[in-house]
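Provided below are the primary sequence and the corresponding predicted coordinates.
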Amino acid sequence: MQKHKGFRDHFRQPHAAWAVAFAVVVAFMGLGLVDPILTSIAKSLKASPSQVELLFTSYMLVTAVMMVISGAVSSKIGPKWTLLSGLFIIVVFAALAGTSNTVAQVVLFRGGWGLGNALFISTALAVIVGVASGGTESAVILYEAALGLGLSVGPLLGGQLGAISWRGPFYGVSVLMLIGFFAIAVMLPKVPKPKRSISVLDPFRALRHKGLRTMAVTAFFYNYGFYTLFAFTPFVLKMNAHGLGFVFFGWGVMMAVFSVFVAPWFEARFATHRTMYFVLSLLALDLLVMGLTTAVGKPIFVALGIMWSARAILITSVILGGCFMGIMATLLTTGTMEAAPVERSVASSAYSFVRFLGGAVAPWLAGRLAESFNPSIAFYAGTAALVVSVLVLFSGRKSLIAKHH
């Protein structure tokens, strides 16, 4: 195994890579901006948790489907125009979501937002990998750092804007996406089209490769656990937009730090898939603690002579979850880029299609389980999904070993 580069080497990148990374920060700010206002939307529009969670489901479902198409679009109009098209669509639909008067309208416009997100995200990773110096590892670290920064700052800004009005974060996203649009337009030079046109069927053909399929299905169940924590936890914390913003700011900071600093350390010393067994298991345990805490609903943990409230345990679990998710984000992305002998854009589209389906199912189903049974069941389901992700990864281990040694 090759010795990994120093931290600074990963960030010695050309302007083109930084331009896309900046837009990635802005794009993922958009996802985090919405999280602190979920309960405010439910209250203002008189909607149930499962109805409000459809904001994530429509967004993720459209994103998943469009991930399959985005590669074909990029091969026809070129990566730069695909990025700009995606950002422009987000600008329009985020602004429209802010004008909504019913939860159905917000859900509909979030679906349009997902269309733009798919065009941007699937292309952004491939472009960064293509223009960055230092190979796939440096490109992925830059991408994950941008993702983590966006996810951490987004909730904080969303909490501030959401304290004024639940519509504020939607308008904020629109403005930020517009900034990202102009950054890409000005700073990113024309990127060559792929040497051959990509078919809509290519991502499905790519999933025939067991290594890529293993990573994609692992990511499906991992994403179920991810979005159970990210999208459902605001409903059990019962905090205002300011409070939720600070909690998920801490989550995002840990995700960014662990994706950039800790994940490479693990990659340098252990096989990628073995590290994922360990981290996925810790994340499953984290969600199990959240489920048990929600079920008990009163102080259950004493540390250093201090009684921890249920809310304190949940907040701590969210922030710890950010640590584990940061490591997983980098390992999953690196593993996927190396898992199949196909173009990076095709591998990214195939992987993202399956992964985002997990993100589409989790928020709505978590809300329904909470309404039909109790909130703790939603966390237990997330725990079970993470256990399944470990089993899937283990079942395909032989197809991954050769790639990481």
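Thanks, I have it.

please count neighbours and contacts with C-alpha atoms only from this point.
Will do.

leaving out sequence neighbours, find the closest residue to Phe301.
In space, and not counting its chain neighbours, Phe301 is closest to Trp308: 5.4 Å by C-alpha to C-alpha, 6 or more residues apart in numbering.

that should have said Thr275, apologies.
Closest to Thr275 by C-alpha to C-alpha, 6+ apart is Phe266, at 6.8 Å.

for the stretch 101-250 of the chain, what spans make up the helices?
103-131, 135-164, 168-187, 202-206, 210-227, 233-237, 241-257 (DSSP state H, counting those that start in this stretch).

got CSV for the ones you listed, with distance to Ser58 and mean neighbour count too?
Output for the helices of the stretch 101-250 of the chain, formatted as CSV (distance: least, C-alpha to C-alpha, whole Å; neighbours: other C-alpha atoms under 10 Å):
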stretch, distance to Ser58, mean neighbour count
helix 103-131, 5, 24
helix 135-164, 19, 25
helix 168-187, 16, 21
helix 202-206, 21, 20
helix 210-227, 13, 26
helix 233-237, 19, 19
helix 241-257, 22, 25
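
adding another structure so you can compare the two:
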Amino acid sequence: MRPSAKGGVLRQPLSVWATAFAAVVAFMGIGLVDPILPAIAANLDASPSQVSLLFTSYFLITAVAMLLTGWVSSRIGGKRTLLIGLGLVVVFAALAGTSDSVSQLVGFRAGWGLGNALFVATALAVIVGAATSDAGGVPGGAGGRPPSGGRGGAESAIILYEAALGLGISLGPLAGALLGDLNWRLPFFGTAALMAAGFLLITTLLRATPPPPERTRLSAPIRALGHGGLSTTAFTALFYNYAFFTVLAFTPFVLGMGAHGIGLVFFGWGVMVALASVFGAPPLQRRFGTVRVMYLALGLLIVFQLGLAALGHGGVIVCTILSGIPIGLNNTAFTEAAMEVSDNPRPVASAGYNFVRWMGGALAPYSATRLAEEVDADLPYYVGAACCAIAIGILVVRRRHLEALVRVDVDHALRDAPAPA
């Protein structure tokens, strides 16, 4: 999103910073296992496709649980939902570190995914709500949309959320490498400890958030997907996420490096994700519009996927790191699109959108490693490139459903333009 002059990314209440810290740790869990995937396979006598189920179980449960987040938070409030999610992550991350088989590890990662879904979906609504209220509007986490007076705070908060995503994704592989080099179990225990710290911070710094006046129905996220713009955004993101997680979950097996090497490569990748999310996407959106940024980022990701398939070892490292640029651009563009393209309450729109898009993250890791084992090691990247091409096709065919984003871009351009003398 694009902050106005009134709002600042760094001018947030302590409750927002506490939630953002916990979000960083939550997103660290996504890439935490990347550097230790080969070590897990070796220590638990598992194949790459079996180990890839760590991602599949995590994101499959995350996707399905997204449908429950609004129903839960509308009944017990945002803060309690955050704390339940954090508590589940602490428990299942610690249990993952005690696993004696890959099936146990996959099961504990599924429980971890449930906690992560409750936390991540609610965190965005809580961050936006707290920042919007601080900016002079009304909280957005209760299900409504802030009026224009509070919009600057919301936009700054979403950039902060995307920064937390990028920082967490970049630090996850680095922490996984440093701890995993000592023992493959330590990254799981480390995540449990950090999430426990986040639990304490939110307990003490975030004010209790009462349930909204209207309770969210279980069917609300699915009903929200009946909106043409939201469904277009969600299913485009599904194919994009397939390509995204092909890079994240399959490439560690291709690099042929130790934990430190894999961790450094994906740390560089994560830095690109963070920089593109926070500093690249907003000016590009101001100049070209959100949908055109999606086209650009998907096209770049096709180029890097083909590079991963065709180039040698050095090219794989470079393309992996640089692929973080289009991924960061798309993360911000798609988040904005999901929040703005329909008139659904933000938490409901986010739940429906994330339910569909995380399915891409669930499908890619296992199918990519199976394709490599059964057919050819380059094929997963060609499939990833094809998925990006399909995503572009969806945007083209259903472009009339995204006209609301064009109006949002015009509104931002008018608001951000200098006042006449």
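Cool, got the structure. From a predicted model like this one, the values you see are computed outputs, not experimental measurements.

rewinding a little: so how far is His15 of structure 1 from the residue nearest to Phe301 of structure 1?
Distance of Trp308 of structure 1 to His15 of structure 1, given as C-alpha to C-alpha, to the nearest Å: 47 Å.

to which residue of structure 2 is Phe373 of structure 1 aligned?
Aligned counterpart of Phe373 of structure 1 in structure 2: Val375 (TM-score structural alignment).

would you enumerate the residues in contact with that match?
Counting by C-alpha atoms under 8 Å, 6 or more residues apart in numbering, Val375 of structure 2 touches no other residue.

can you find the partner of Gly324 of structure 2 in structure 1?
Match for Gly324 of structure 2 (TM-score structural alignment): Gly322.

helices and strands around the helix or strand hosting that match, which ones?
Secondary structure from DSSP states H and E places Gly322 of structure 1 in helix 310-337. With contacts defined as 3 or more C-alpha pairs under 8 Å, 6 or more residues apart in numbering; DSSP states H and E, helix 310-337 of structure 1 has these neighbours: helix 135-164, helix 210-227, helix 233-237, helix 241-257, helix 263-269, helix 272-296, helix 344-372.

how far away from the center of its chain is it?
Distance, stretch centre to chain centre, for helix 310-337 of structure 1: 11 Å (C-alpha atoms, centre = their mean, to the nearest Å).

likewise stretch 64-73 of structure 2?
Computed by C-alpha atoms, centre = their mean, the chain-centroid distance of stretch 64-73 of structure 2 equals 16 Å.

compared with structure 1, how much does that stretch deviate?
Its matched residues in structure 1 lie on average 0.5 Å from stretch 64-73 of structure 2 after superposition (mean C-alpha distance after the TM-score superposition for structure 1).

can you tell me what part of structure 1 that stretch aligns to?
So stretch 64-73 of structure 2 sits over residues 65-74 in structure 1, by TM-score structural alignment.

verify the contact between Ile319 of structure 1 and Leu244 for me.
No: with contact defined as C-alpha atoms under 8 Å, Ile319 of structure 1 and Leu244 do not form a contacting pair (11.9 Å).

check contacts around the aligned residue in structure 2 for Phe235 of structure 1.
By TM-score structural alignment, Phe235 of structure 1 lines up with Phe253 in structure 2. Counting by C-alpha under 8 Å, 6+ apart, Phe253 of structure 2 makes contact with 37-38, 48.

the one helix or strand Ile90 of structure 1 maps to: which residues count as buried?
In the assignment (DSSP H and E), Ile90 of structure 1 maps to helix 79-98. The neighbour-count check on helix 79-98 of structure 1 (16 or more other C-alpha atoms under 10 Å) flags 79-98 as buried.

and if you look at stretch 393-401 of structure 1?
Neighbour-count burial for stretch 393-401 of structure 1 flags 393-394, 396-397, 399-400 (criterion: 16+ other C-alpha under 10 Å).

how far out from the middle of the chain is it?
Relative to the chain's own centre, stretch 393-401 of structure 1 is displaced by 23 Å; criterion: C-alpha atoms, centre = their mean.

before we move on, the earlier item: so the match of Gly324 of structure 2 makes contact with Gly252?
Yes: under the criterion of C-alpha under 8 Å, Gly322 of structure 1 makes contact with Gly252 at 6.2 Å.

mind listing what the equivalent of Ile159 of structure 2 over in structure 1 touches?
In structure 1, the residue equivalent to Ile159 of structure 2 is Ile141, according to TM-score structural alignment. Counting by C-alpha under 8 Å, 6+ apart, Ile141 of structure 1 touches 10, 259-260, 330.

most neighbours among those residues, which one is it?
Counting by other C-alpha atoms under 10 Å, Ser259 has the largest number of neighbours within those, with 30 neighbours.

tell me the residue in structure 2 aligned with that residue.
Superposed on structure 2 with TM-score structural alignment, Ser259 of structure 1 falls opposite Ser277.
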